[in-house]
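Novice: After the sequence you'll find the predicted model.
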Amino acid sequence: MSGTTNPFLHLVEALDPKDPQQRFFNLSKLGDPRYERLPFSVRVLLESAVRNCDGFLVKKEDVESILNWKQTQAQTVEVPFRPSRVILQDFTGVPAVVDFAAMRDAVTQLGGDPEKINPVCPADLVIDHSIQVDFNRKTDSLQKNQDLEFDRNKERFQFLKWGSKAFRNMRIIPPGSGIVHQVNLEYLARVVFNQDGLYYPDSLVGTDSHTTMIDGLGVLGWGVGGIEAEAVMLGQPISMVLPQVVGYKLYGTPNKFITSTDIVLTVTKHLRQVGVVGKFVEFFGPGVSQLSIADRATIANMCPEYGATAAFFPVDDVSVNYLEQTGRDAEKLAYITKYLKAVAMFRDYNDVSQDPDFTQVVEMDLSAVVPCCSGPKRPQDRIAVSDMKSDFDSCLAAKQGFKGFAVAPESHHASEPFQFNGADYSLSHGSVVIAAITSCTNTSNPSVMLGAGLLAKKAVEAGLSVKPYIKTSLSPGSGVVTYYLKESGVMDYLFKLGFEVVGYGCMTCIGNSGPLPEPVVEAITKGDLVAAGILSGNRNFEGRVHPNTRANYLASPPLVIAYAIAGTVRIDFDTEPIAVNAQGKEVFLRDIWPTREEIQAVEREFVIPSMFKEVYEKIEKVNERWNALSAPSDKLYPWDPKSTYIKSPPFFTGLTMALEPPRSITDAYVLLNLGDSVTTDHISPAGNIARSSSAARYLTDKGLSPRDFNSYGSRRGNDAVMARGTFANIRLFNKFLNKQAPRTLHLPSGETMDVFDAAERYQQAGSHLVILAGKEYGSGSSRDWAAKGPFLLGIKAVLAESYERIHRSNLVGMGVIPLEYLPGVTAETLGLTGRERYSVVVPELLEPRMLVDVKLDTGKSFQVRMRFDTDVELTYFLNGGILNYMIRKMSGK
């Protein structure tokens, strides 16, 4: 509670009259009929505003704006939101802790108290992105991968352990525990907080775009950039435009062969078509009550793939049953239900009188869903399994693009022979070389994991196998998955097909797929083949899964196994056998596919509360190597100048308390001329560091051999590596070069060079730089280095047709100006080539979303919108970024 200044203290009452110390803000006592018409997700925003109303960071008029949502949602009204907690994973968590450490140094230099730089809001960091599939198909693969993870990342882990000691209110879940979003769902989620006797809804922001998974449990949460999360950790509210809320009505019953993955891929494509970027989606209707929490979480997890901010399933009886199933305390369950019913946040999906007002309502009949995959390059490009073969063939022929590989017709049936372990094989277009049951999206869902296990059992019993050169892997999101797969007896069958546990973490989906066998790589390269990866993940952007798999498909875990057995995506499962066994019998997929009823029976018997309790009671202490790890105990971090993982960043060099007026952009060169859907993977890749890259040359100069390079994701604590890795994705398509390459044209000299080298030459000459882009710039993961990297390259502004929400916020947080073409205007309509010089006058008196002039050295000029959407964002920009603002605030006397 914010003390006596809160004008809503009269709403506080006891949750139980017998225990007056247990209190809550009873929003029903507002006596306002608008409250019970609000979407349930907006009620969470309202409660936070009421509880935190202090007349300064949160004002009474903010509460009125939220309460009046039906009108204000169409008016671009800015409101503050204070989440209950923050969640981080290690790829994004390391740079956040690095920034905190550097901020402590900066505050000290400005004469302030460094210990003011400390999380105010509870923060949980789960180390889950560091493990790679270096070993597979062996009984000791898990141990070997975990040992290698520790050896590679010891410096990072020591640094994080220092952070867990140096900063109050920060809990770290050690490596080997699981995937952040699954651990959040099964263990960290409170649903309702009880803080010093005050009850309020659990809510969060996280430094990973798939934070939205928790919305499936009725906890409002979404991904933000690491920069924005740091401000929340320091007690700042998020400044957000009050969202429109699309009501998504589910009805009907899915057929017995449908998985939750099929449902989510169908929803993803539908919502992409509807257009929900920047909006909340809230699910309702009788179909929701048929979905398990794991099913709902799968749909919510894919929220970034359809572009919404959040995908919310309000709490109902199914939610409470899930909390009980996952071993939550009975006393907590009682007050969760009591509190949510008292504030009208408990849902009965079959009661239409509870249906709130929505901005727009769209519907889906679950009975119309068919088995499907998505790909070959984007998660929203859904394909019915029955159409996979024909769709892949059409992609081969189509011109280079999201659905095209531009393979010459005479090469469509090319094949390349190779030897593996003394046997002869051949690869062709569409051959599966990676098959991974991976990712938070599906490994949290017992129905699809047990479905995969039952399919494996039937496949082995039918005499089927997976070719030995295919890189198969199983990376569960928590130890509970391994527990129920073993107890139900299906783990042995998964192992026989090559799907043994290789690690607990975010692996293939993030690009930690590890190396392919050298003969396979040689065959792909020699034949210029479009090889395929099939994974139960949420991301399949070009260059992400593996450099040698040009086609990557998202699929349910059972389908991952099916395509692995088939060995190709060019198969029609309806008419062609999945394989022929040793007895010469044709086996069809329908012969071995388990029904929903079979799966549910096994789930009821083997997914039980005691498993969750046993796994999570020891989660923070189970990793012996983590327990034995020593770390510094200083309040200020003792930076090691020799470290290639952890380096003090240059963001605050020369920072003073005084603000400088904003500077205009003058005669800027275009560093890169980009098209649509440039992802944060294109801007700041997380995967392997190519041996020919600028980052590789830097690490080689530091005495490292290529086997010690590790990944870009693991080196996010070192700005020198990350700046050199900016725009280093091999699939980056730069219009200057008219091909895919991590290179650009240095315009003054006409030379083609690595992007970092060109930027460095421009900076040495004192030239300003901008980037031209198309639609959905910065889509994909909420990656703060996709904003920090361009800042370090000297990028002053990005000019795009539209932005992904989190990335635009991150650019603002780093002081890079997001400029947006006016509706109907593009680089093409203006005739821009990117070879012009660009000047933008930035006025001293700035307003949100104001129009400014862009002037070219050709004499042409046009107007663009400056995408600072709120007054708070303008304040951050005028301070040179959000972290500079926080340092000045914390250093003030």
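Specialist: Now that the structure is in, tell me what you want to look at.

Novice: Please count neighbours and contacts with C-alpha atoms only from this point.
Specialist: Will do.

Novice: longest strand anywhere in this structure?
Specialist: strand 665-673 (DSSP state E).

Novice: after it comes which helix or strand?
Specialist: Downstream of strand 665-673, the first helix or strand assigned by DSSP states H and E is helix 680-683.

Novice: Which positions within the helix or strand following that following helix qualify as buried?
Specialist: Under the assignment DSSP H and E, the closest C-terminal helix or strand after helix 680-683 is helix 694-701. Under the neighbour-count criterion of 16 or more other Cα atoms under 10 Å, helix 694-701 has 694-697, 699 buried.

Novice: Redo these as a markdown table? Include distance to Met240.
Specialist: As requested, these are exported to a markdown table (distance: Cα to Cα, whole Å):
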| residue | distance to Met240 |
| --- | --- |
| Ser694 | 37 |
| Ala695 | 36 |
| Ala696 | 39 |
| Arg697 | 41 |
| Leu699 | 40 |
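
Novice: before we move on, back to that, what's in contact with the longest strand of the chain?
Specialist: The contact list for strand 665-673, computed with Cα atoms under 8 Å, 6 or more residues apart in numbering, reads 734-736, 744-747, 755, 758-759, 767-773, 796, 834-842, 856-857.

Novice: Among the residues you listed, which are located in helices?
Specialist: In this view, these that belong to helices under DSSP state H are 755, 758-759.

Novice: Second structure for comparison follows:
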Amino acid sequence: LGYAFEYLIETLNDSSRKKFFNVPRLGGTKYDVLPYSIRVLLEAAVRNCDGFLMKEQDVMNILDWKTKQRNVEVPFFPARVLLQDFTGIPALVDFAAMREAVKTLGGDPKKVHPARPTDLTVDHSLQIDFSKCAIQNAPNPGGGELQKAGKLSPLKAQPKKVPCRGQTACRGSCDSGEPGRSSGKFSSQIENTPILCPFHLQPVPEPETVLKNQEVEFGRNRERLQFFKWSSRVFKNVAVIPPGTGMAHQVNLEYLSRVVFEEKDLLFPDSVVGTDSHITMVNGLGILGWGVGGIETEAVMLGLPVSLTLPEVVGCELTGSSNPFVTSIDVVLGITKHLRQVGVAGKFVEFFGSGVSQLSIVDRTTIANMCPEYGATLSFFPVDNVTLEHLEHTGFDKAKLELMETYLKAVKLFRNDQKNSGEPEYSQVIQISLNSIVPSVSGPKRPQDRVAVADMKRDFQACLNEKAGFLATTFVGFKGFQIAAEKQNDTVCIHYEGSEYRLCHGSVVIAAVISCTNNCNPSVMLTAGLLAKKAVDAGLRVNPYIRTSLSPGSGMVTHYLSSSGVLPYLSKLGFEIVGYGCSTCVGNTAPLSEAVLNAIKQGDLVTCGVLSGNRHFEGRLCDCVRANYLASPPLVVAYAIAGTVNIDFQTEPLGTDTTGRNIYLRDVWPSREEVHQMEEERVILPMFKTLKEKIEMGNKRWNSLEAPDSVLFPWDLKSTYIRCPSFFDKLTKEPVAIQPIENAHALLYLGDCVTTDHISPAGSIARSSSAAKYLTHRGLTPREFNSYGARRGNDAVMTRGTFANIKLFNKFIGKPAPKTVHFPSGQTLDVFEAAELYQKEGVPLIILAGKKYGSGNSRDWAAKGPYLLGVKAVLAESYEKIHKDHLIGIGIAPLQFLPGENADSLGLSGRETFSLTFPEELSPGVTLNIKVS
């Protein structure tokens, strides 16, 4: 490490005698004006400078950031890697396939290991099979026998207390028996899963839902889980966090984050990259991290750096403090809108100013988690006193905290509010006053379309009137639904559970408190819980046809909602815990009732979904729910009670109490003082500590899961989940020359804003899709299909799922559909079938596209899938950087039209043939000539 800069190694001036690179000595005043995030890059460069992968010139370029930003590319060695199961399984499957390839080429497969610490959390496989409405007819996608489930009532009575088992954290009596004496066992407990109170081991209300969903999760994903367990056994540096524990970013924040790394008595800043754009959450804790592509992640796991253009750093000065009715999500959306207007795409954002100290760590991590939505690479909050206080409250050892503070101050990575001559200088400085931020929601189609709650009714009515526009994916406007004026007041009567209700435009049919963005924030979740309590006490309720759910980011959320006494009130309003993991957020929502679906279709209604997530697209929650809004958890509860988004909370009541008195939102909204008092009392050290212990212990199902421990993975030829991919079949010791593309056809002709979700969907597998046909041929029923995300370890399914999104708009077809036209035959086929036919004919393929091709979540199969379809190049106006890197990594040429040109301006119909030859020495930005005929 740091061969060229060994002279900078010093011993920390404290009792620990730990070593560190004193990087400030290298740059003097140059170092003092560097942004904190760039200082982290510089330290990693100095520490890893070996003259080969990291050269001295790279170090000097980072030190000279002020003049070199945007102009040079530098390597970065992150300290660790974070994977989640959807994107992690293809990486580990590739590692298993690498072992096969190494053996085939005469090498030792035992040498194939990740070189960097790699953590994988199983959090994306959860689907909501069971809820209070669905559990009567419980599906069993995993096969085998399941216990018959009874009907879950909207609100169960408080469960019986279970005798305390001697928990040292227990602070009171547990009904009968003395602390430490057990007089019985809780028979339905899944051992060590975070659904019990850590002090009294009381089951939370509605545990059946959690248990049933976890049971199906293990049954449905057994093959994948066995593969993960094999990986954790045979690969060094791989640790797997089992299902039912929590979301990747939440576990990363609460458990995996170190802030300061220690390796062989050497201290250095924690940093992380991973396969999800929302890994940026940890930047709120002062840990540099961002999402990269799956292929780049595998390179980092093998000890290679990620490469990035030395970024611009936008300094965001926060001033003032927010008003009592503003939640963290309001702050997030306010900052999101401001930063989008400024334009921070591809840049680092670093926060400073007096307002930063007004934000708790959960507020900061919420803001940092949303940075992909305003286009920044990351949003960094340097470590300060607030950070240390948070770490102390969550159980960090005091000696470690003192060591952390001493080290960070020694290398000038510790922020304070006192201005001095060594203040960082930024590429650009913007100011945001927290006082100016008002409560808001985001939608109805895009997360960047923010609407003040006070303007919600007027805005929704405008959306009904607004004419439809044109996008690449479908014929819709950015906000408009083009409903005729005479149809805007239409209502449809439905009968549900013995009562009559009326649906209209704006009716809420899905309400989900979901996603790590909000569930990690105690104040926001407690606000929702207190609002629910006050609403129930006032006699308000949620209409039963609304599909409601509560999916906590981790067991800690369940603990404090339960111990604070608000969970039963959320449950009574229908917000029951359905499991721990990504469900509604990634499209795994429970289906709407037939009565609601029929009413929507009958009246052509613009119904709404309201969720506390961080991203939405039209049709992602449900194909027939056309308007979807992001909102804070308390507003999700409020809109669910109101039953419509077409409401002015200032002048219209949520409902009436038992005496007929109008109840307004202001009557049930808890004060900031109430929330803070409850947060202080309930979100305390034992909860964090207990959760960490549970993660380390695993759970009964995971611990009893059998898995092989062989050097090579024993591939099951009958498996529909795990297959040895074909990427390495033609691997040679020497790379082959790049081949020209001759007489290629366009497989698809796409427009703007084609996301990775359009290219490689993560949701359910449609029964009519090519992937469904493959699985049916293998003997599976539709109940056993699972989702594309769960089958990313099977290249046959993923190739067939490429471009299978029902919202994909292909200009060859003229409407949203996962189909294309084969040339020259003119047949309309599924995209996979057309590609298969082209491959039989020996015809290479390209894709024509517009602006922002590959935007959205990082998804390596959005490059791998087209590659296996035979796509050799994509010709687009612009690309999302991560996806472009994926295309390069897999061997698809990302070609870009010259400025001001596109397929339309050049008169291309897409029916032509395309030929091009690559120069022997490829370089970024080289101009190529494409022959079209």
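Specialist: Received it, and whenever you're ready, just let me know what you need. Note that the coordinates shown come from a computational prediction; the quantities given were computed from them, not determined experimentally.

Novice: Show me the residue sitting in the middle of structure 2 in space.
Specialist: Centroid check for structure 2 by Cα atoms, centre = their mean gives His278 as the closest residue, at 4.9 Å.

Novice: Please report the distance of it from Asn369 of structure 2.
Specialist: Going from His278 of structure 2 to Asn369 of structure 2 by Cα to Cα, to the nearest Å gives 5 Å.

Novice: Check Ser433 of structure 2 too.
Specialist: Counting by Cα to Cα - Ser433 of structure 2 and Asn369 of structure 2 are separated by 20 Å.

Novice: More neighbours: the two, which one.
Specialist: Between Ser433 of structure 2 and Asn369, counted using other Cα atoms under 10 Å, Asn369 has the larger neighbour count: 27 against 15.

Novice: just to revisit the earlier point, wait, which of the buried residues of helix 694-701 of structure 1 is closest to Ala14 of structure 1?
Specialist: Distance to Ala14 of structure 1, by Cα to Cα, is smallest for Ala695 among the buried residues of helix 694-701 of structure 1, at 58.6 Å.

Novice: Could you verify my assumption that the residue nearest to the centre of structure 2 touches Glu373?
Specialist: No: using Cα atoms under 8 Å, His278 of structure 2 makes no contact with Glu373, being 9.5 Å away.

Novice: Check the contact lists of these two and give me the overlap.
Specialist: Applying Cα under 8 Å, 6+ apart, one finds that no residue jointly contacts His278 of structure 2 and Glu373.

Novice: Arg590 of structure 1 sits in which helix or strand?
Specialist: Going by DSSP H and E, Arg590 of structure 1 is in helix 589-592.

Novice: What range does the helix or strand just after that helix cover in structure 2?
Specialist: Downstream of helix 589-592 of structure 1, the first helix or strand assigned by DSSP H and E is helix 596-606. The alignment of helix 596-606 of structure 1 onto structure 2 (TM-score structural alignment) covers residues 672-682.

Novice: how far away is Leu464 of structure 2 from Gln488 of structure 2?
Specialist: Taking Cα to Cα, one finds Leu464 of structure 2 at 7 Å from Gln488 of structure 2.

Novice: doesn't Ala579 make contact with Ile565 of structure 1?
Specialist: Yes: between Ile565 of structure 1 and Ala579 there is a contact at 7.1 Å, judged by Cα under 8 Å.

Novice: residues touching the closest residue to Leu856 of structure 1 other than its chain neighbours, list them.
Specialist: Among residues not flanking Leu856 of structure 1 along the chain, Tyr838 sits closest, at 4.9 Å (Cα to Cα, 6 or more residues apart in numbering). Counting by Cα under 8 Å, 6+ apart, Tyr838 of structure 1 makes contact with 665-670, 770, 854-857.
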